[in-house]
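Participant: All I have is the shape, not the residue letters:
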């Protein structure tokens, strides 16, 4: 379903009360910042940040053929992941282009939750509908039923541990591994009956963190409970601006920037998300026949303060254009400009020197491995 007017998450009133600035993102009116992009970014790196990500699209995939359906509809082998395990995967088109990148959570052999990007909700829904092909599976769009809140940063485990409204974890918090999910009970108000929540140790910041799935009607209570628990741990509300610089430092791709229908998984370093062997999935034949020589994704690190932005040309030593910046910013953590760019493969060697054309000024940049930032624990 297409929504021509911006939509609001169930946490809109909390964002307004906090003085957030808003922007349109994937058809949703979302908080871009509350106070300072830099302060929110640093809070996530040093303590914790709380993000409203209820704009993300969620799909229930259930039935005896759920695993087999996802193996065909997505690029990875999902039927073999364990119960309560998550896996990153891709929705490809027949030509091998990327329709969307998703995270799949398996609750049990016949029940999965697929989380897609907000702006690709319709595209993913259409792809799933076309790929059922008589399988005994149902796909339901649960986006409007689910509120999703992320708590990210080194203090995030302490925040979740101190959220007294959440109890009865199926996996103890201290034992919950990365890309795993636990189930728990949440009490939305004193004396109320507990309701189920699902907590994934996943995120989009390069830090330890959690994503809490609950009912839309419980969103305000979940947000308030997590914020109360975070008061002693430096937790701050964080918006899309900080989320973008955090994911860029962590080398995580963003749809519409690094990912699109015009690029393949191998070009952007996502070959790991593609099943090997004889697996049959949409896009497999095109990937097998993919020509060499297509642009590849690299990291670029520069000095000074002038950052390359998406769409800026990347040039070689002769001044010839050999690529384009897909994302770029002045890194709050590293203190210098960083960018991801698609460049000709013969200019992709780590350590090479290229230039970013920043509004007519050529800024030297060194090709570097991704990610730019990696947490130490």
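Facilitator: Yep, that arrived. In this text, all values refer to a predicted model and were calculated from it rather than measured experimentally.

Participant: all contacts plus neighbour counts: C-alpha atoms, from now on.
Facilitator: Fine.

Participant: Now do the strands in the stretch 251-377 of the chain.
Facilitator: Using DSSP state E, counting those that start in this stretch, the strands of the stretch 251-377 of the chain run over 296-302, 313-315, 321-330, 337-343, 353-358, 361-368.

Participant: Residue 88: which of those strands is closest?
Facilitator: Across those, residue 88 has its closest neighbour in strand 296-302 (18.5 Å, C-alpha to C-alpha).

Participant: Just the residues contacting that closest one, thanks.
Facilitator: Contacting residues not belonging to strand 296-302 are listed as 251, 258, 266-269, 336-345, 348, 363-372 [C-alpha atoms under 8 Å, 6 or more residues apart in numbering].

Participant: Buried members of these into ChimeraX, please.
Facilitator: In ChimeraX syntax, the buried subset of these is picked out as below (16 or more other C-alpha atoms under 10 Å):
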select :251,258,266,267,268,336,337,338,339,340,341,342,343,344,345,348,363,364,365,366,367,368,369,370,371,372
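
Participant: all helices in the protein, in order from the N-terminus.
Facilitator: Here the chain has its helices, by DSSP state H, at 12-17, 37-46, 66-73, 121-131, 156-161, 219-230, 240-249, 284-288.

Participant: Mind checking those for the one nearest to residue 24?
Facilitator: Across the helices of the chain, residue 24 has its closest neighbour in helix 240-249 (10.4 Å, C-alpha to C-alpha).

Participant: and that closest one with strand 296-302, angle?
Facilitator: Interaxial angle, helix 240-249 versus strand 296-302 (axes from the mean of the first three to the mean of the last three C-alpha atoms, to 10 degrees): 110 degrees.

Participant: Report the angle between helix 240-249 and strand 337-343.
Facilitator: Using the same axes, to 10 degrees: helix 240-249 against strand 337-343 is 60 degrees.

Participant: and helix 240-249, what other elements does it pack with?
Facilitator: Under the contact criterion of 3 or more C-alpha pairs under 8 Å, 6 or more residues apart in numbering; DSSP states H and E, helix 240-249 touches strand 28-33, helix 37-46, strand 321-330, strand 337-343.

Participant: Could you single out the most deeply buried of the ones you listed?
Facilitator: Of all these, strand 337-343 has the most neighbours on average by mean count of other C-alpha atoms under 10 Å, namely a mean of 27.

Participant: So what touches that one?
Facilitator: Contact with strand 337-343 is made by 248-249, 251, 258, 268, 295-309, 314, 322-331, 372, as judged by C-alpha under 8 Å, 6+ apart.

Participant: how much space is there between residue 205 and residue 39?
Facilitator: Plainly put, residue 205 is 15 Å away from residue 39 if you go by C-alpha to C-alpha, to the nearest Å.

Participant: Apologies, that question was intended for residue 359.
Facilitator: For residue 359 relative to residue 39 (C-alpha to C-alpha), the value is 28 Å.

Participant: Please compare the first structure with the one that follows:
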């Protein structure tokens, strides 16, 4: 299989990036060191190429009603120039992908999908559009996505982009709230800027036409250097999102997992209604309503390591007194780690794991089978890190 190259591929090569396959794309894993890039985002700013993410345009008179039917959230109630985190679920309630939806204009929405799931999301939306007056179009190939994340992000953005009332929808950058978006100018080009991100820091995600992607990347690098900005790869992005307690599809979320299993039942809007006041029968509604009203069989928790060895995805969670079986594995298994790593910000291992409900309370002492050794962990609240903590 040949991976798709980012429109910024040559820029990454010139910067000495170590490249890796991710979601069918060849993307930068790191440029210098994982820890240095992680800390730059926490202390100053990082520049990310996210062009592997899928972009799907939804337009037409029924756009809002269609998204209410297709997704678990109430998107018709989303105000213009605002964004919302939501999910696309199968009829049985399993998560096909988690998404961000921007309401970009009258009867216009923009759906951002994970790279590995972009095709699945497009097919599902096209199928679910039957009977609605909407156009569903994959616009990924014509755009790049660049993110600036970190406490200096807004200052850097102002060095490169300019405000223009004709494309901003009347909102100034000073007034741009978290999970909102505006149009801005990069020279003569218009870019869509969302105050969104996947790091737990303030920051922006910028959708730009391909012709302007390389000049914008270079301009942000140059403008950001005095502020401490560095290019950052997928490794830092993963450790940052883990500290912020954010799920990653294929780890915390998959087709066997409902939003309720992942502790995100709040994004499922079972009470959404159509214009005539009737309940919206969105895909997965019956299964999700049944799941809401049933006792959980597993709970997603945060684990703080009290030792030094980190847990990794797929490792077994066991009681602290677990003993090795004849096969060498510790047991009994009471859960499974979905994501885990040392925390550069906090200085100790952190992990996300699904565990049995009776062991999910804060303060519960557990262990993780790390290559046959019971490493101590304790259940702690999520997120592990919140902006301003360090």
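Facilitator: The structure has been received and is ready for your questions. No experiment lies behind these values; they were computed from the predicted model shown.

Participant: Tell me which of the helices and strands packed on helix 240-249 of structure 1 lies nearest to residue 77 of structure 1.
Facilitator: So among these, strand 337-343 is nearest, using C-alpha to C-alpha, at 27.3 Å.

Participant: Next, the mean deviation of that closest one compared to structure 2.
Facilitator: On superposition with structure 2, the mean distance recorded for strand 337-343 of structure 1 (mean C-alpha distance after the TM-score superposition for structure 1) is 0.3 Å.

Participant: residues in structure 2 aligned with that strand?
Facilitator: Using TM-score structural alignment, the residues of structure 2 aligned to strand 337-343 of structure 1 are 349-355.

Participant: could you dump the helices and strands packed on helix 240-249 of structure 1 to CSV with distance to residue 162 of structure 1?
Facilitator: Formatted as CSV, those follow (distance: least, C-alpha to C-alpha, whole Å):
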stretch, distance to residue 162 of structure 1
strand 28-33, 26
helix 37-46, 18
strand 321-330, 34
strand 337-343, 36
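
Participant: Quick check: which of those is nearest to residue 54 of structure 1?
Facilitator: strand 28-33 (9.5 Å).

Participant: Show residues contacting that closest one.
Facilitator: Counting by C-alpha under 8 Å, 6+ apart, 6-9, 15, 20-24, 40, 55, 118, 238-242 sit against strand 28-33 of structure 1.

Participant: Stretch 350-360 of structure 1 now?
Facilitator: For stretch 350-360 of structure 1, the external contacting residues (C-alpha under 8 Å, 6+ apart) are 306-309, 312-317, 325, 362-369.

Participant: I'd like the distance from the counterpart of residue 11 of structure 2 in structure 1 to residue 8 of structure 1, if you could.
Facilitator: The equivalent of residue 11 of structure 2 in structure 1 is residue 14 (alignment by TM-score structural alignment). The spacing between residue 14 of structure 1 and residue 8 of structure 1, counted by C-alpha to C-alpha, is 12 Å.

Participant: With residue 39 of structure 1 instead?
Facilitator: 25 Å.

Participant: cool, and residue 171 of structure 1?
Facilitator: 33 Å.

Participant: can you check residue 281 of structure 1 too?
Facilitator: Residue 281 of structure 1 is 35 Å from residue 8 of structure 1, where distance means C-alpha to C-alpha.

Participant: the more surrounded of the two?
Facilitator: Neighbour totals were compared for residue 281 of structure 1 and residue 8, and residue 281 leads with 23 against 15 (other C-alpha atoms under 10 Å).

Participant: isn't that one right up against residue 75?
Facilitator: Yes - in this structure residue 281 of structure 1 lies within contact range of residue 75 using C-alpha atoms under 8 Å: 6.2 Å.

Participant: and stretch 137-151 of structure 1, how far from the chain's centre?
Facilitator: Centroid separation for stretch 137-151 of structure 1 versus its chain: 15 Å, with C-alpha atoms, centre = their mean, to the nearest Å.

Participant: Please apply the same query to stretch 254-266 of structure 2.
Facilitator: On C-alpha atoms, centre = their mean, the centre of stretch 254-266 of structure 2 falls 15 Å from that of its chain.

Participant: just stretch 198-210 of structure 1 next, same as before
Facilitator: 10 Å.

Participant: got it, and stretch 317-333 of structure 1?
Facilitator: Stretch 317-333 of structure 1 has its C-alpha centroid displaced from the chain centroid by 22 Å (C-alpha atoms, centre = their mean).

Participant: Any figure for the gap between the residue nearest to residue 118 of structure 1 when sequence neighbours are not counted and residue 35 of structure 1?
Facilitator: Excluding its sequence neighbours, the residue lying closest to residue 118 of structure 1 (C-alpha to C-alpha, 6 or more residues apart in numbering) is residue 56, at 4.5 Å. Computed with C-alpha to C-alpha, the distance linking residue 56 of structure 1 and residue 35 of structure 1 is 23 Å.

Participant: Would you mind telling me which of those two has the busier surroundings?
Facilitator: A count of neighbours by other C-alpha under 10 Å puts residue 56 above the other of residue 56 of structure 1 and residue 35, at 21 against 16.

Participant: Out of the contacts of strand 28-33 of structure 1, list just those in strands.
Facilitator: If you go by DSSP state E, these have 7-8, 21-24 in strands.

Participant: Run through who's touching the longest strand seen in structure 2.
Facilitator: For structure 2, the longest strand by residue count, based on DSSP E, is strand 95-105. Residues outside strand 95-105 of structure 2 that contact it (C-alpha under 8 Å, 6+ apart): 75, 78-90, 109-114, 117, 120-121, 180-181, 249, 253-259.

Participant: One more: stretch 69-79 of structure 1?
Facilitator: For stretch 69-79 of structure 1, contacts defined as C-alpha under 8 Å, 6+ apart pick out 66-68, 87, 89-92, 104, 109, 127-128, 131-132, 135, 137, 273-275, 279-284.

Participant: so where in structure 2 does that stretch end up aligned?
Facilitator: By TM-score structural alignment, stretch 69-79 of structure 1 lines up with residues 66-76 in structure 2.
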